[in-house]
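In: I would like the atomic coordinates for the input below:
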Amino acid sequence: MTVPAGTLRTRILNIVDDVTRECLGAIPETSISGRRVARELTAIVARRGKPGMIVSDRACR
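Out: Take a look at the predicted model:
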């Protein structure tokens, strides 16, 4: 994939309930820090409650 000069790549943090397949969050950013991930997960836990398990899948670049 060729990216035009001056264009930033966009990353998307997708948070999905594996049982219901409901998208709980889709956060587009040019850079996503661990702190941002923690903030998003904390907000989801506050709304939905603590999950029994969290699975992380970092897609290859």
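In: make it CA atoms for all contacts and neighbour counts henceforth
Out: Will do.
In: what residue is smack in the middle of this structure?
Out: Using Cα atoms, centre = their mean, the residue of the chain that lies closest to the mean C-alpha position is Leu13, 2.1 Å off.
In: ok, now which ones touch that one?
Out: Leu13 makes contact with Gly25, Ala26, Ile27, Pro28, Ile32, Val37, according to Cα atoms under 8 Å, 6 or more residues apart in numbering.
In: Second input sequence below; structure requested for side-by-side comparison:
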Amino acid sequence: RFGYRRLHVLLKREGYVVNHKKLFRLYREERLAVRRRGGRKRAIGTRAPMTVAMAPNDRWSLDFVSDQLTDGRRFRILTVVDDCTRECLTLVADTSLSGSRVARELDRLIIERGKPKMVVSD
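Out: A predicted model of the protein is given here:
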């Protein structure tokens, strides 16, 4: 939307003296535009209504919670909850949780608790 302003700052840093109004006119004449960042990708199509968990291990919900330490470092917590019993099955806190780490924690949980019928995530 205001890409010419950014261009004006960059030109000033390089040492060029350009009137911002003239720069705006040239910017418009050349039909320049700053690329817009893509929005959040959403699921396409209709979703099937989620069944109600009637027994333990019917469905586990997997989610991430994040916060910040007093020194500014961020950390994340992987939470896995049994939807029927509302029991928190595991909490894994770390500054970085990779996909392989999440898979390893789920494998450990399956060995300990048994395999669920379904795992859902937001």
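In: quick one: which of the contacts of Leu13 of the first structure is most hemmed in?
Out: Among these, Gly25 has the most neighbours (other Cα atoms under 10 Å), with 16 neighbours.
In: corresponding residue for that one in the second structure?
Out: Taking TM-score structural alignment as the criterion, the aligned counterpart of Gly25 of the first structure in the second structure is Thr90.
In: secondary structure element for its match?
Out: For Thr90 of the second structure, the element it lies in under DSSP states H and E is strand 87-94.
In: Okay, buried residues for the very next helix or strand once past that strand please.
Out: Next along the chain after strand 87-94 of the second structure, taking DSSP H and E as the criterion, comes helix 99-113. Within helix 99-113 of the second structure, the residues scored as buried using 16 or more other Cα atoms under 10 Å are Glu105, Leu106.
In: Just tell me the aligned range of helix 99-113 of the second structure in the first structure.
Out: Counting by TM-score structural alignment, helix 99-113 of the second structure falls onto residues 34-48 of the first structure.
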